[in-house]
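Q: Fold the following for me, if possible:
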Amino acid sequence: MQQKKFYPLLFSLLIIANLAYITYFWLHTSGPALLAGGNAALIALGRASGLYGAFLILLQFLLIGRIKWLEVWIGLDKLSRLHHYNGLLAIIFIILHPLLLLVGYAAAHNYTFTRQLIDFVLHWGNVAQAIIGFLLLIGVVIISLHIVRQKLPYENWYFTHLLTYAAVILAFGHQLNVGTDLQYPPAAIYWWLLYVFVFGNFILFRFCQPLYQLWRRRFYVAAITRETADAISIYIKGKNLTKFKIAAGQFIIVRFLAKNFFWQAHPFSLSCAPNGEYLRLTIKQSGDFTRSLENLPVNTKALIDGPHGVFTARFARRKKFLFIAGGVGITPVFSLIEDLARQNITDIKLLYSNRSAQNIIFQKDLAELAQRYGIAVAHTITGDQSWSGERGKIDRAKLLRLVPDWLERETYLCGPKGMLRGLKQMLLAMGFPKRRLHYEEFSF
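A: Coordinates of the predicted model:
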């Protein structure tokens, strides 16, 4: 089995194994109530919803925690998409949990819903805190939907999601105090180990590792240069960068520790081959934050989370490459091409699309790589009618004409979301093997 498919399958099996064990100890304790039917069955299903919902919430922390061993297996882009769908499923179970228990216990005690809710709060250990946690979680969902629909800055989404930590902490106590299924000793031990494992990994990789890297590498901004009218490069240096294990094509999440910058962290791709001397990040100035980066003081310390990503040559099985890039999508592509060329892998073709010649990033550097290593570089311009070379979007006709042996190559795609999806659909429709198609999709 190919390594690229094996790890996601293994991760899926681990999730299924955990869900199977949760189902086992739920049936061990609540199975008789389920079989009894009626109110008892509603209560049993309410308990199951709580267990599954809590597990899926914990899984959320693993999926978005930038857990290195997990990311290397699957890729941060796929984990981010799984995080989205898993979150929707988790919320369904979390909502069902109190509703089923409220209806079931109210009927069993012959109480009104209001009286049963008051009984939960007054006489069931830590349930009041759990209700607050539940309301916080629902609030996070509602606010997040508003942020996505209004296309508000990522920071709004990030700071809102910090409330999820409080919700999980508030809910934990009632799970062990009044969770009938967790009174079963093996289940209680498993539940504790599950929390320790998840939050141990989350804290280690999300917080401790970046701080350790800052202490060990002493990252700082060495220089800022302009590439085009709307793109700059930031050079980051540090201590013993030869030991900072980053691969061409990967990205880092950077927080610049300067006034007006430190409260935001953003992902940027490495735009040069790893060299042990510096990291270069090439950034399109398309928003308030990125436009302000040209004013970032030199010598500013940088807190770096990463490296991340699997947009590398790791899974390539052939030594013939095709790269298709659009706009600032050239940044990880350039680092890959430069790195491959230094390894004497030079059967490389690049199709690079921009709106105008003035937008071409690394135009001189690409020409030098082409001259030195014989790499074939084809620029195509979509918006400048005065351009004398290739014009228009990269389509089937251009691909067949410019890269006749396209079907024999490892193919890497990087560019705007619409371009990326269009190229994927085109290549797959043309019969290109999915296993040799490499890309990452993010919604940062």
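Q: From here on, just use CA atoms for contacts and neighbour counts.
A: Fine.
Q: what about residue 369, distance to residue 335?
A: According to C-alpha to C-alpha, to the nearest Å, residue 369 and residue 335 sit 12 Å apart.
Q: Give me the more crowded residue out of these two.
A: Under the criterion of other C-alpha atoms under 10 Å, the comparison of residue 369 against residue 335 puts residue 335 first, with 23 against 18.
Q: Before we compare anything, build this one as well:
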Amino acid sequence: MTLSTVLPRGHRRPPAGGRRFTLADPLGSLAILSAVAVVALWTLNQGGPLSLTTPDRALGSLGLLTGLLASDLMILQVVLLARIPWVERSWGHDLLTRRHRWIGFASFWLMIAHVALFAVERAARAPAAMLDALVAVFITDPWMLFATVGTILLIMVVVTSIRAARRRLRYESWHLLHLYSYAGIAATFPHTFTDGADFHETWTRVYWWSLYGFAFAVTLLFRIALPTWRSLYHRLRVESVVTEAPGVVSITARGHRLDRMKTASGQFFIWRFLDGPGWSRGNPYTLSAAPTRDRLRITIKAAGDGSERAARLTPGTRVLIEGPYGTLTARQRTQPRMLLIAAGIGITPMRALLEDTSYAPGEATLIYRYSEDQHAVFTDELRQIAARRGIELIFLPGPRRADTSWQAAGPAHLDDDAHVLAQLVPDIAHRDIYVCGPPAWITAVRNAARGAGAHRDHIHTEEFAW
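A: Predicted structure coming up:
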């Protein structure tokens, strides 16, 4: 078998190399610069440390600074998940989601500090009329009732974003509650311009209006307008629904000129099926087959209302999409050889990557972990692709050895995770490594790969979590 018979048309094997420059590099600097600009504005308008000379001035000045920083981080949160295509391609959706969460908690505590500092300042001004002062600062001052309601909404969103709370919520419920953050930000917006001392200067107001306007514009464009246009233009409809394993179905959707989206294997879309009540709640599903000019295929494991409904879809059902998103693609490769490691339903992007990624026979290895044979997905398809393209397949069935291990229980338990991985793939240090599965399992694989000699920049992951 010659190289020309196994490489997809128009694709080339990547040369060996190191980390490449991406737009993520300047984007991170711009995010930090926005916070620096806020502190600079506070210093120019309030005098910086000179505003902390008395307790009363210090409370008000620090209250203003924490409020400004909270506002800046809230805007940054919105921009991070505005689905801006070049931001998604540079950072990756799972990394953006994690940083969105960290920034959200930082913004939350700055907002709480802002509220507390101004409440103490007002109470300290008139101790005998403390209740009236608090009513004024939270309710009767211009736009403060809106700000209070917005703060309550944002607190609700943050509380339901705590990991322990998310475990008790369905994805659909959590997603609906999370949308209230937009209402919370909008409600806190007016008081900033009517009551904030930093907004009295024209050029300062222009700066902040520009930030808020940019966040609003990109959200409207990339989260509403672009997905709506793509759904109308590509006219996707369900073509078939196939049961792959107990509780697992594959859905093939057919559409018009899907190649114009430049979708890559390993990416995912937010899917909405117009099959009745509940259609508006989108769910993220990864492609499980290489995208073609007129078809996309996803494979879904029943885990909530949306995924359970998918098994009952009928051919002809209209489909709305957002995407494509994700960076678990061949575009990340720097090495000619590949190692793909999947657990459970995490096999879906790996199956697509194996189908159309550029590699020669013997250059790709797949390790597939699953608990029981009946839960294994695509084993026949994987064997067919392996026979056609010269892939080494390693199936590892059985229950997981331990919560901190990536291995299945068995004779290999005498060896540590890194040693076993190095035995299975001796040249792991010279491969790009793609990993997909549950978050804790991905962490175990990443640690084992690093222990076996892999460079961290060669490890590419996509977490099936929210």
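Q: In structure 2, what stretch matches stretch 65-73 of structure 1?
A: Mapped onto structure 2 using TM-score structural alignment, stretch 65-73 of structure 1 spans residues 82-90.
Q: How about stretch 131-138 of structure 1?
A: Using TM-score structural alignment, stretch 131-138 of structure 1 corresponds to residues 148-155 of structure 2.
Q: quick one: buried residues of the matching stretch?
A: The neighbour-count check on stretch 148-155 of structure 2 (16 or more other C-alpha atoms under 10 Å) flags 148-151, 153-155 as buried.
Q: and of the residues you listed, the nearest to residue 197 of structure 2?
A: Ranked by distance to residue 197 of structure 2 (C-alpha to C-alpha), the buried residues of stretch 148-155 of structure 2 are led by residue 148 at 18.8 Å.
Q: Wait, the closest one touches residue 137, no?
A: No - look at residue 148 of structure 2 against residue 137 with C-alpha atoms under 8 Å: they stay out of range, at 9.2 Å.
Q: For residue 379 of structure 2, give me its contacts.
A: Counting by C-alpha atoms under 8 Å, 6 or more residues apart in numbering, residue 379 of structure 2 touches no other residue.
Q: Pull up the gap between the equivalent of it over in structure 1 and residue 330 of structure 1, please.
A: Taking TM-score structural alignment, residue 379 of structure 2 has residue 363 as its aligned residue in structure 1. Going from residue 363 of structure 1 to residue 330 of structure 1 by C-alpha to C-alpha gives 10 Å.
Q: what residues are shared contacts of these two?
A: Counting by C-alpha under 8 Å, 6+ apart, no residue touches both residue 363 of structure 1 and residue 330.
Q: Scan structure 1 for its longest strand.
A: strand 220-228 (DSSP state E).
Q: Report the aligned residue range of structure 2 for that strand.
A: Here strand 220-228 of structure 1 aligns to structure 2 at residues 237-245, judged by TM-score structural alignment.
Q: mind listing what's buried in that stretch?
A: Buried residues in stretch 237-245 of structure 2, counted by 16+ other C-alpha under 10 Å: 237-241, 244.
Q: mean per-residue distance, it to structure 1?
A: Stretch 237-245 of structure 2, aligned to structure 1 and superposed, deviates on average by 1.2 Å (mean C-alpha distance after the TM-score superposition for structure 1).
Q: Check stretch 97-104 of structure 2 too.
A: Relative to structure 1, stretch 97-104 of structure 2 is 1.0 Å off (mean C-alpha distance after the TM-score superposition for structure 1).
Q: Can you get me a residue count around the aligned partner of residue 110 of structure 2 in structure 1?
A: Using TM-score structural alignment as the criterion, the counterpart of residue 110 of structure 2 in structure 1 is residue 93. By other C-alpha under 10 Å, 20 other residues sit near residue 93 of structure 1.
Q: And residue 93 of structure 1, how close does it get to residue 38 of structure 1?
A: Going from residue 93 of structure 1 to residue 38 of structure 1 by C-alpha to C-alpha gives 20 Å.
Q: Likewise for residue 125 of structure 1?
A: Applying C-alpha to C-alpha to residue 125 of structure 1 and residue 38 of structure 1 gives a distance of 25 Å.
Q: Okay then, goodbye and thanks.
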